[in-house]
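Student: Got a predicted model here, sequence first, then my questions.
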Amino acid sequence: MSLRQRGSWVVSVAAALAALLAVLPGCDRQDNDWGTFDPERKLMTVATDTLRLAEGGATRTLTVRLLMVPDDTVRVELTADDGQALAAPAVLVFPPVDDEWALERTATITAVDDQLDEGAQQDALTVLAVSRDGAYAGQGGPGLVPLAITDNDRAGVAVSETALEMVESPAGVLEETYHLSLTSQPTADVTVTMTVTPADPTFHVIPTSLTFTAANWADEQVVRLWSELDEDDADDLTVTIAHTAASTDPRYGPGLAIDDVSVMVYDNTLPPIARIRPANGAATLSLDESAAGTTADVEVVLDHASLLPVRLHLATVNGTATGGADYTAVSQDLTFNPGDALVRVVSLQVIDDNLLEDPESFEVVLTGLANAIIGDDDRLDCAIVDDDLTTLTVAVVPASEDGGAAQFVVTIPRAEPIPVTFTFTTTAGTATAGVDFEGISAPFFIAAGQTQRVIPVVLLADPYHEPDETFTANLSNVSANANWGGVPVTATIVNDDPQSIVLDGVTVGEAGGQAVFTLRLQAPYNAPVTLAVTTLAGDGLGAPAGQEDAAAGSDYTAVTASSWVIPADATTAVFPITIQAGTQAEALQEYFRLRIDSGSQPGFAGLVATATIVDDDQPFLAVADVAVGESATQATFTVRLVNSLECVRHEQRRCDLPRRHRRPDRQRRHRLHGGGAAVHHRRRPGQRERAGHA
C-alpha cells in the first residue's frame, strides 16, 4: 500500500470513528448531561496553586479537569522541570467516551528525598495537554505549577507567610491564615508557640501553639488570625507574631531562629449609624391637642461611638399639620463629641385650637452633616389627635308595618367643616330581619356643612295579626372627630292587621251526624294557634232540663279541654262534635254549647257558641191527596198518625170550593189511635171538593 493510500485510509478511519462517536451515548455534543456544546469552553483547569513538599515527608495532590467534551482523547503529561519531584501517575488520560472526560483526574506529587542538606528548594511542574483535538493540544505549559520543597536534612520551622494584611470583622467572618511545618524530622516532639506584640484583646491567634511529632513533622499546620470589629473607627493596628520552638531535640530548642509574621489590621468600623425613634420605647409618636404644653420626645441614637465629632440635623416637615399653627416647628443641629452619650432627646410640642379637624400629622427628619451614616430610620410620623369632638344622637319614630320604612335620624348639634363617618347596624329584637324588616350594616356619613343623616330601614308588611315588634339600631366605627353614647335605639313596628274572632253556632238535625262549629278570624296568625275547648249542656239560658238541654252521651259526644289547632295562615277553622241520632220524639229543639277555655293567642278564651239539635221524631198527621173522576160516587181521603203511640183527635172540614158551590161547612171530628192508625173520609165528587188536609 502506498503512502498516499495509507494516508487516505487513516483519514477514512478517523472520519468513521468520528461518526461512530457522534452516535454513541455520551458523545453527542448536545448531550443533556454536558449542557450546550461550546467549543470556546474547551479549557483545561489545574485546581491548585503552589505545592509545598518536603523531602521524605509531605506530598500534595494536583487536580486537573476539562470543561468541555474533547473531539479526541486528551493526555495531560506531568513532569518536574528540575527533577526534584515526581508525579504519579505521570500522565492523566481524558477519553471522549460517555462522561469520562468530565471526571476530574488527580496525581500525587512527591518530593525526591535526595538526602542532601541543600536547604529549601524551588522547582516547577510542567503540565502539558497532548491531543489530536487542536483546541486542547498544547494547553498548560512548562513550569505551570510552582513547587516549594523543604529539605529534610537540617532543622528548622518553615513559615509560609511573613507579612499579612487583614481587616476587622465580627466573630472572625474575615480571617487570614499562614502555615508552619518542620524542615526535618525531629527526634522528639516540637512545640511552636506564637506571641503577639503589642498585645491587643481584639486580635486573635488560633491556636496559640502547635505541636509537631515524628509522624506529622512535614505536614503544614494552619494558624488562623482575625481581629474583632470594634466600635472605634480610624484605629488601624499593626502586630508582630513571634515563634518560639521547644523540644528535647537539641536541634529544635529555644535558640532555633524562626521567622516572624507581621500583620497589618485595617479598621473596618463604619462611622456611627444615626437613627431616630420615639422616646421611652413607644411604638408611635403622637401629640394630643387636649394636652397643650406637653411634649412628645424623639430620641436621636448613634449605634456606636466615634473618635471624631458627629454632626446631625433634626427638622420637622409639614404634612396635614402646619408648623406654627398646629405644632411648634423644630430645626436643630446636634453634635456628638467623642465620649458623649449615644442618645440625644429632642422634644416636640403641640398647639391647641378650637377647630373640629381630621387627625393631622407631620414628619420629623434626621439628616447627617459630618462623620455619620444615616440609617433607614431617618423619619418619624407624628400624629396630632384633635380634641374637638362633635356628638352623634340617633332617633326614630314608630312606624306601621305598611308604612314603608322606619326613618332613623342621626344628628350632630351643628354643621362641621369635615364629614362625620360611622357604621349604622340594625339588630333583630322581637322583629326578625328579612321577615319584618330589611337589616342594614353599612357605612354612612354626615357631609360637611350638614347636621343630620336620615337612614330609612325598609319594613316588610305581612297579613298576620301579631303584637307590635321591635328592633334596634347601633352606631360603630365612629370617626375620630365624633363620639356617640353607645346606647342602641329601639324602633317599634306597629301591627296594622286588627283581629276579630267569631265562633259561629250551628243548627243540625238529629240525623246530621255532626255539629260543626266554625271559627272565623279577620287576620291570620303566622304560627299555629292551639285552643282548649269543652262542650257544655244547654244553651246557658237556664231552660228546664229535659225540654231544651241536649244530653251529653245520648244527644252528642262531649269533649273536655280538647285540643283544637288553628293552622298558620288560616282565617277559618272548624271543630266537629258528633251528634247521637235518636228514635223517640223529644223536644223539638235541644241545645248544647262549645266553649273555648284557653288559647295560645289572646282573644280566644271565653268564646262560646250554641249548637241547636232539631228533633226529627215529632208526631204529625199525614193526609194524602186524592184525584177522582166526576162519575165517581165518592172521594176517599186517608189520614195517618205518624210518630205517636197516643190517641189523637182531629177535625176535618171542606175547603177550597168555588164560591158558587160553597155550602156551610160541617165540622166533623174523628179519633185516630196511635201506632200508625188511619181514618178514611169520603166525599161525593159532585161537590167538586179538592184534595183536603187534616
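Tutor: Yep, that arrived. Residues are numbered from 1 along each chain as shown.
Student: For the rest of this, base every contact and every neighbour count on C-alpha atoms.
Tutor: Fine.
Student: What residues does Leu210 make contact with?
Tutor: Counting by CA atoms under 8 Å, 6 or more residues apart in numbering, Leu210 makes contact with Thr191, Val192, Thr193, Gln221.
Student: Secondary structure element holding Arg4?
Tutor: helix 3-23 (DSSP states H and E).
Student: typo on my end, it should be Ala523
Tutor: Short version: Ala523 belongs to no helix or strand, going by DSSP H and E.
Student: Count the residues that sit near it.
Tutor: 19 (other CA atoms under 10 Å).
Student: Surely it touches His465?
Tutor: Yes: between Ala523 and His465 a contact is recorded at 5.5 Å, counting by CA atoms under 8 Å.
Student: shared neighbours of those two, which are they?
Tutor: In contact with both Ala523 and His465: Asp497, Pro498, Gln499, using CA under 8 Å, 6+ apart.
Student: Show the contacting residues for the residue nearest to Pro467 when sequence neighbours are not counted.
Tutor: Nearest residue to Pro467, sequence neighbours excluded (CA to CA, 6 or more residues apart in numbering): Asn495, at 6.3 Å. For Asn495, the contact set (CA under 8 Å, 6+ apart) comprises Ser400, Glu401, His465, Glu466, Pro467, Asp468, Glu469.
Student: Okay, Gln499 and Leu51: tell me how far apart.
Tutor: 114 Å (CA to CA, to the nearest Å).
Student: between the two, who's got more neighbours?
Tutor: Higher neighbour count among Gln499 and Leu51: Leu51, with 19 against 14, using other CA under 10 Å.
Student: ok, structure two:
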Amino acid sequence: MTLIITQTDNVTSVSEDGLTDSYTIKLNSQPTDVVTVTITSSDSNQLTTNVATLTFDANNWNDEQTVTLSAIHDSVAEGNNQFSIINTATSADTKYNNLSTSVTASVGDNDTVGLVITQTDNVTYVSEDGLTDSYTIKLNSQPTDVVTVTITSSDSNQLTTNVATLTFDANNWNDEQTVTLSAIHDSVAEGYSQLSVTNTATSADTKYNNLSTSVAADVGDNDTVGLIITQTDNITYVSEDGLTDSYTIKLNSQPTDVVTVTITSSDSNQLTTNVATFTFDANNWNDEQTVTLSAINDSLVEGNNQFSIINTATSADTKYNNLSTSVAAGVGDNDVA
C-alpha cells in the first residue's frame, strides 16, 4: 500500500513573491475503510498548504486530489530554503494506517539584509558656520534579534553626530531613525574636507552582524590663513625728527605648527623696526603683537620717501609657510640743502 505523489515537473518550488506550486495525491489501491491523509508542513511559518486533510474511500481512492503550496511572505531575510510537506494516512484499514510520505519543497525568499541610508538631496553637507545636515537609517528586512548600529565619524575632531548608536528590532526595523551631523567649529584653516560617517551593525542575527555602510559628508571650513595687519589710523608714518609709529600683527587662524614672522625693512638705512621676528603658535595666534617703526636720522637730504616693511611667515604648517604681506610707511626727512 502506498500514497502516490505526482509533482509538477517532478519538483515543487514556491516563493515569497507569490509563486505557488502543487502536487497530487491518490492511493495505490482500494482501501477497505476510509483513509484520511493529513497534510503537515515541516515549518508552517515558511510553507503552508491550502488543505489540512484529504479523504479517500472505496469510490475515490484512484482520483488525484491536489495540494497547493504557498510560501509565507514575511520580512525576514532567511535566504532560499528547503522544507517538506508530510502526508500521513490514518485509517481503520491497517494496511494504510500510519502510512506516510513527504514532498520536498524549495522556498524562495524575497528579503535581503541591508542598512538603508537616505540622504537629504542625496548629499550630506555641514559647515563650521553652524549648518547641519542629517540622514536616516533603517533595516532592509526584519532581524531575528536586536541590531545595534554604531555611528562613527572618520574624524571626530572635524565631524560629529548627535547619536552614537541606534537600536532596531523586529518591531521598528522599518522605521527610519535620524542621524544629525555637525561640523566642529575650530580656529584652524583646514579648508574644505570630505569625511565619512560609518554605520556598523552588531547583532546575534548573524546575517546583520558586522554589516557596515558609510555616508560621505562634505565639511565646509570658515577659517582662512592670513597675516592680519592693523595700522594706527590705517596709515604708518615716521620721521627723522623722532616720530615713530607702529602696527600690530596676528594670524587669521590657528596654525598647526609654530609660525615665525620675520620683519624686514625695504631699506634698513632709512627705516628700522624694534623687532626682527615674532612667533605665533596654537595658543597666541590671535594675540596682536606690535611692531614699532623708526626713521634713521641721517644728515642726507633725501626728501620725504615711502618704504615698506615686509612680514614673511615660515612654518611647518604649509598653509602659513611663505605667506607674506607688507606695510607701506611714509618717512619724513629733516634735512635741507
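Tutor: Great, that's in hand. This structure is a prediction, so every number in the text was calculated from the model and none was measured.
Student: hang on, the earlier thing: from the contacts of Asn495 of structure 1, which single one is nearest Val239 of structure 1?
Tutor: Glu469 (93.6 Å; CA to CA).
Student: separation between the residue nearest to Pro467 of structure 1 and Thr391 of structure 1?
Tutor: Counting by CA to CA, the gap from Asn495 of structure 1 to Thr391 of structure 1 is 33 Å.
Student: likewise Val506 of structure 1?
Tutor: 66 Å.
Student: Ok, Val167 of structure 1 next?
Tutor: If you measure Val167 of structure 1 against Thr391 of structure 1 using CA to CA, the figure is 66 Å.
Student: now the contacts of Asn495 of structure 1 as JSON lines including neighbour count and secondary structure?
Tutor: Output for the contacts of Asn495 of structure 1, formatted as JSON lines (neighbours: other CA atoms under 10 Å; DSSP: H, G, I helix; E, B strand; the rest coil):
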{"residue": "Ser400", "neighbour count": "18", "secondary structure": "strand"}
{"residue": "Glu401", "neighbour count": "24", "secondary structure": "coil"}
{"residue": "His465", "neighbour count": "19", "secondary structure": "coil"}
{"residue": "Glu466", "neighbour count": "19", "secondary structure": "coil"}
{"residue": "Pro467", "neighbour count": "13", "secondary structure": "coil"}
{"residue": "Asp468", "neighbour count": "14", "secondary structure": "coil"}
{"residue": "Glu469", "neighbour count": "17", "secondary structure": "strand"}
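Student: Among those, pick out the one closest to Thr612 of structure 1, please.
Tutor: His465 (31.8 Å).
Student: which residues touch the closest one?
Tutor: Contact partners of His465 of structure 1, counting by CA under 8 Å, 6+ apart, are Asn495, Asp496, Asp497, Pro498, Gln499, Ala523, Pro524, Tyr525, Asn526.
Student: Now it. Nearest residue, chain neighbours left out?
Tutor: According to CA to CA, 6+ apart, the nearest residue to His465 of structure 1 is Asp497 (5.1 Å).
Student: quick one on the thing from earlier: what residue in structure 2 is paired with the residue nearest to Pro467 of structure 1?
Tutor: Counting by TM-score structural alignment, Asn495 of structure 1 corresponds to Asp221 in structure 2.
Student: per the alignment, Ser12 of structure 1 corresponds to what in structure 2?
Tutor: Going residue by residue (TM-score structural alignment), Ser12 of structure 1 aligns to a gap.
Student: Count residues in the vicinity of Ser12 of structure 1, would you?
Tutor: 12.
Student: what's the spacing between it and Gln5 of structure 1?
Tutor: 10 Å.
Student: the strands in the stretch 101-250 of structure 2, which residues?
Tutor: For the stretch 101-250 of structure 2, applying DSSP state E, counting those that start in this stretch gives strands covering 115-119, 125-127, 133-139, 147-153, 159-161, 165-168, 177-183, 193-203, 212-220, 227-231, 237-239, 245-251.
Student: correct me, but Asn322 of structure 2 touches Ile310?
Tutor: No: in terms of CA under 8 Å, Asn322 of structure 2 does not count as a neighbour of Ile310; the distance is 11.7 Å.
Student: more neighbours, those two?
Tutor: Taking neighbours as other CA under 10 Å, Asn322 of structure 2 and Ile310 compare with Ile310 leading, 17 against 14.
Student: To which residue of structure 1 is that one aligned?
Tutor: Residue correspondence to structure 1 (TM-score structural alignment): Ile310 of structure 2 is matched to Leu594.
Student: now its match: how far from Thr518 of structure 1?
Tutor: 11 Å.
Student: Tell me the residues of structure 2 aligned with stretch 366-379 of structure 1.
Tutor: Aligning stretch 366-379 of structure 1 against structure 2 (TM-score structural alignment) gives no matching residues.
Student: ends of that stretch, how far apart?
Tutor: 6 Å.
Student: what does stretch 112-120 of structure 2 rub up against?
Tutor: Contacts for stretch 112-120 of structure 2 (CA under 8 Å, 6+ apart): 76-77, 79, 133-141, 207-208, 211-213, 215.
Student: Type out the PyMOL command that picks the buried ones from those.
Tutor: Applied in PyMOL, the following selects the buried portion of the contacts of stretch 112-120 of structure 2 according to 16 or more other CA atoms under 10 Å:
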select buried, resi 76+77+133+134+135+137+138+139+140+141+207+208+211+215
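Student: show me what contacts the closest residue to Glu288 of structure 2 other than its chain neighbours?
Tutor: Of all residues not flanking Glu288 of structure 2 in the chain, Lys250 sits nearest, at 4.9 Å (CA to CA, 6+ apart). Shown in contact with Lys250 of structure 2 (CA under 8 Å, 6+ apart): Leu227, Ile228, Ile229, Phe280, Trp285, Asn286, Asp287, Glu288, Gln289.
Student: are any of these buried, and which?
Tutor: Among these, those classed as buried by neighbour count (16+ other CA under 10 Å) are Leu227, Ile229, Phe280, Trp285, Asn286, Glu288, Gln289.
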